[in-house]
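[1] when you get a sec, could you give me coordinates for this:
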Amino acid sequence: MIEAAKIWNEPNNKSHWDPNLDPEWDLFANMTRLAGQAIAAENGGLTRVLGGMSPIDPHFLKRLEARGVMDHVDVVAVHGFPLDWNLWQIDEWPAKVDEIAAVTDKPVWITEVGVSSFGSEEVQAWGVTKTAELLVGKVPTIHWYSLYDLPKTWEATTRHKEAEGSSYYRHFHMGLLREDGSPKPSLEAYAPHAADMGLCQWFHFEDHRLDEAVAWMKRLGVRKLRTGLSWADSFRPDADRWFDRQMEALADFDVTVTFCFTPEHRGIEPHHTSPPQVAEEFAEFCASMVRRYAPATAGRAAFAAE
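    Okay, the predicted model is just below:
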């Protein structure tokens, strides 16, 4: 059910990891080593992916390598949004991949790439086509972010929220589908590339879009999907029931599942970006999710027999 397990999301982005609490990423490195070991102990054949860098930074990767992280992951992931948040042009994508490939012998995946329709839906559609032209065949795995726009009543996962100005509101317009489920021009642009350029779609706890998303992805011919299972959500009532429902619905796709988000009561500070008080607890969460949804033994995931 899971083809890869991704350890955290954008660890060099303050919206996902607090550098004030871990300025040298020593705590992150220790947590990642432990999680990588725990995943391998449950299923040695499962690909372990380092949380996607954003910004793309070979110096950050070398920092983690010096702390032993690379011995416990199989793939390096990067994220890029050159038309929205990055300080480089879209044509630089191949060079950005080469920068990372030059400092590691691990495969490089692009687990988030996207273009917001905040300014123009036509520009987003052009961005889909241009991204496919630049990256399909350049890396083995690409996930376009995302299928759906973020509902305006929800919050985007950023550190400073509305204080970021237009940068914040771009988060709400990354989908190929509008919030109401109607297609944008970018959906038509994406369709010819669906088999080669997968999707990244985060599903919130008890997300009402799940079944419709699955129907759209099957209609488009999507094969690869990246999503997440939240450590913080695991403490909600009936968390396993929701996780089971989500993973069962996604069973027909090659899923890269991201394990991330610190529960407030288990962080050094009460925030999802905080390093955990006890890194082994995150590692055990990763192990428990692999046991449940990607067991080493053949056959259906363990939850299906419960």
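[2] contacts and neighbour counts: CA atoms only from here.
    OK.
[3] what's the burial count for the nearest residue to Asn9 once chain neighbours are set aside?
    Nearest residue to Asn9, sequence neighbours excluded (C-alpha to C-alpha, 6 or more residues apart in numbering): Gly51, at 4.5 Å. Here the number of neighbours of Gly51 (other C-alpha atoms under 10 Å) works out to 25.
[4] so Gly51 is in contact with Ala4, correct?
    No. Contact criterion C-alpha atoms under 8 Å: Gly51 and Ala4 do not qualify, at 11.6 Å.
[5] look up how far Ile2 lies from Ala305.
    17 Å (C-alpha to C-alpha, to the nearest Å).
[6] do Ala38 as well
    For Ala38, the distance to Ile2 - C-alpha to C-alpha - is 16 Å.
[7] hmm, back to that, okay, Ala305 and Ile2: which has more neighbours?
    Taking neighbours as other C-alpha under 10 Å, Ala305 and Ile2 compare with Ile2 leading, 21 against 6.
[8] what's near enough to touch the closest residue to Phe235 other than its chain neighbours?
    Of all residues not flanking Phe235 in the chain, Pro263 sits nearest, at 7.8 Å (C-alpha to C-alpha, 6+ apart). The contact partners of Pro263, taken as C-alpha atoms under 8 Å, 6 or more residues apart in numbering, are 231-233, 235, 270-272.
[9] helix, strand, or coil at Leu225?
    strand (DSSP: H, G, I helix; E, B strand; the rest coil).
[10] check Val290 too.
    helix.
[11] surely Ala301 touches Pro295?
    Yes. Counting by C-alpha under 8 Å, Pro295 is a contact partner of Ala301 at 6.4 Å.
[12] would you mind measuring from the residue nearest to Phe235 to Trp231?
    For Pro263, the distance to Trp231 - C-alpha to C-alpha - is 6 Å.
[13] next, the structure of the following sequence, for comparison with the previous one:
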Amino acid sequence: MIEAVKFWNEPNNKSHWDPEVDPGWIRFAEMVKLASSAVSAEAPGLTRVLGGISPIDAGFIQNLAGQGVLDQVDAVAVHGFPLDWNNWQIDAWPERIAEIEAVTKLPVWVTEVGVSTFGAEEVQEWGLKRTAELLSGRVPRVHWYSLYDLPKAWPATTRHREAEGSSYYRHFYMGLLREDGTPKLAARHFAEYTPEFGICQWFHYEDHRLEDAVRWLKKLGVRKLRTGLSWADSFRPDADAWFDRQMAALDDFDVTVTFCFTPEHRGIQPHHTSAPLVPGEFAEFCARMVRRYVGSTATPVEAVRPLAALA
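    Reported below is the predicted structural model:
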């Protein structure tokens, strides 16, 4: 069910990890090392990946390497959006990958790459084709972000939200499908790049799109799926029931699951980007999820029941 786990999402992005709470990423390094050890104890063969960095920064990787983090993972990951947010052009993708390869011998995965339709759907259509030309066969994993547009009623995970101007609103137009589930121009081409290309799709707590997403992923020929299990969500009522439903629905895919988001009441600051008060608590969450969904000791998932019965 799970082929790999990732520790956090974009840890060098202020919208996902607060460097003022954790200067130098000292607490982050400790947290990841504890989590990696806990996961290895539960499932020794499971691939462990450092959370995808954004921006792509070789210095950040060197910092974590110096703290021993890279000794505890099997791959590193990068995220890039050169047609929307980065200050480099799309043709620089090979250079960006090479910058990270120069400072680590670990495989480099691209676990988020995408193009918004904020300006025009034709931009995404062209961007998908060009991205495939640049990254196919270049890295072990490519996950396109994303399947669905973000519903306009939901907030995007950024620090300053609407104050970011058009940069913020681009978050809502990253899908191959519109919010209502209808396909955009690029969707008709995506199957040309699967199964080599996977998709990254985040599912919110009790996400109403889950079953339709599974149908679309299969229609597009997707085998590799990246999603997340939120540490913060684990404190919601019936969280395990939702996690079970999500993971059962995704059972036919090779899933890379990202563990992230600090529960407000367990952070040094009451925010999902805060370093936790007790780093070992994140490790305990990771271990529990791996124990639940990986290996012979896993808690049985309710996969024997039809999805309709789980709704």
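[14] TM between them?
    The TM-score (TM-score structural alignment, normalised by the length of structure 1) is 0.97; 303 aligned residues with a C-alpha RMSD of 1.1 Å.
[15] just confirm the residue nearest to Asn9 of structure 1 is within a helix.
    No. Assigned with three-state DSSP, Gly51 of structure 1 falls outside any helix and is strand.
[16] so what's it up against?
    6-11, 76-78, 258.
[17] count the residues that sit near the residue nearest to Met174 of structure 1 when sequence neighbours are not counted.
    Distance criterion C-alpha to C-alpha, 6+ apart; nearest residue to Met174 of structure 1, sequence neighbours excluded, is Ser116 at 4.4 Å. Other residues near Ser116 of structure 1 come to 26 when the count uses other C-alpha under 10 Å.
[18] now do the one 3 residues further on
    Other residues near Gly119 of structure 1 come to 12 when the count uses other C-alpha under 10 Å.
[19] equivalent analysis for Glu99 of structure 1, please.
    The number of residues packed near Glu99 of structure 1 is 15, by other C-alpha under 10 Å.
[20] is it in a helix, a strand, or coil?
    Glu99 of structure 1, by the three-state scheme (three-state DSSP), is helix.
[21] wait, doesn't it sit right on Leu61?
    No. At 10.6 Å, Glu99 of structure 1 and Leu61 do not qualify as touching, with contact defined as C-alpha under 8 Å.
[22] how far away is the residue nearest to Phe235 of structure 1 from Ser234 of structure 1?
    9 Å.
[23] also Arg33 of structure 1?
    In terms of C-alpha to C-alpha, Arg33 of structure 1 sits 21 Å off from Ser234 of structure 1.
[24] the two - which one has more neighbours?
    The neighbour comparison of Arg33 of structure 1 against Ser234 (other C-alpha under 10 Å) goes to Arg33, with 21 against 16.
[25] the helix or strand hosting the more buried one vs structure 2 - mean distance after superposition?
    Under the criterion of DSSP states H and E, Arg33 of structure 1 resides in helix 26-42. Mean deviation of helix 26-42 of structure 1 relative to structure 2 after superposition (mean C-alpha distance after the TM-score superposition for structure 1): 0.5 Å.
[26] tell me which residues in that helix are buried?
    Across helix 26-42 of structure 1, burial judged by 16 or more other C-alpha atoms under 10 Å covers 27-40, 42.
[27] and if you look at stretch 85-96 of structure 1?
    In stretch 85-96 of structure 1, counting by 16+ other C-alpha under 10 Å, buried: 90, 93, 96.
[28] what is the nearest of those residues to Asp254 of structure 1?
    Nearest to Asp254 of structure 1 among the buried residues of stretch 85-96 of structure 1, counting by C-alpha to C-alpha, is Trp93 at 24.4 Å.
[29] check contacts around the closest one.
    With C-alpha under 8 Å, 6+ apart, Trp93 of structure 1 has these contacts: 134-135.
[30] if I look at it, how far off is Val75 of structure 1?
    According to C-alpha to C-alpha, Trp93 of structure 1 stands 18 Å off from Val75 of structure 1.
[31] tell me where the stretch 51-200 of structure 2 has helices.
    For the stretch 51-200 of structure 2, applying DSSP state H, counting those that start in this stretch gives helices covering 58-66, 93-101, 121-135, 166-169, 187-190.
[32] I'd like those as a markdown table, with distance to Phe285 of structure 2 appended.
    What follows is the helices of the stretch 51-200 of structure 2, written out as a markdown table (distance: least, C-alpha to C-alpha, whole Å):
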| stretch | distance to Phe285 of structure 2 |
| --- | --- |
| helix 58-66 | 22 |
| helix 93-101 | 29 |
| helix 121-135 | 33 |
| helix 166-169 | 31 |
| helix 187-190 | 35 |
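[33] tell me which of those helices sits nearest to Gly280 of structure 2.
    Minimum separation from Gly280 of structure 2 across these (C-alpha to C-alpha) falls at helix 58-66, 18.2 Å.
[34] list the buried residues of that closest one.
    By 16+ other C-alpha under 10 Å, the buried positions in helix 58-66 of structure 2 come out as 58, 60-65.
[35] could you measure from the closest residue in space to Ile268 of structure 1 that isn't next to it in sequence over to Asp252 of structure 1?
    In space, and not counting its chain neighbours, Ile268 of structure 1 is closest to Gln277: 5.1 Å by C-alpha to C-alpha, 6+ apart. Distance, Gln277 of structure 1 to Asp252 of structure 1, by C-alpha to C-alpha: 36 Å.
[36] circling back to that earlier point, show me what contacts the residue nearest to Ile268 of structure 1?
    Contacts of Gln277 of structure 1 by C-alpha under 8 Å, 6+ apart are 266-268.
[37] equivalent analysis for Ser120 of structure 1, please.
    If a contact means C-alpha under 8 Å, 6+ apart, then Ser120 of structure 1 has no contacts.
[38] Leu225 of structure 2 and Pro237 of structure 2, how far apart?
    Distance of Leu225 of structure 2 to Pro237 of structure 2, given as C-alpha to C-alpha: 26 Å.
[39] ignore the last one, Leu70 of structure 2
    Distance from Leu70 of structure 2 to Pro237 of structure 2, by C-alpha to C-alpha: 35 Å.
[40] which of those two has more neighbours?
    Ranked by neighbour count (other C-alpha under 10 Å), Leu70 of structure 2 and Pro237 place Leu70 first, with 23 against 9.
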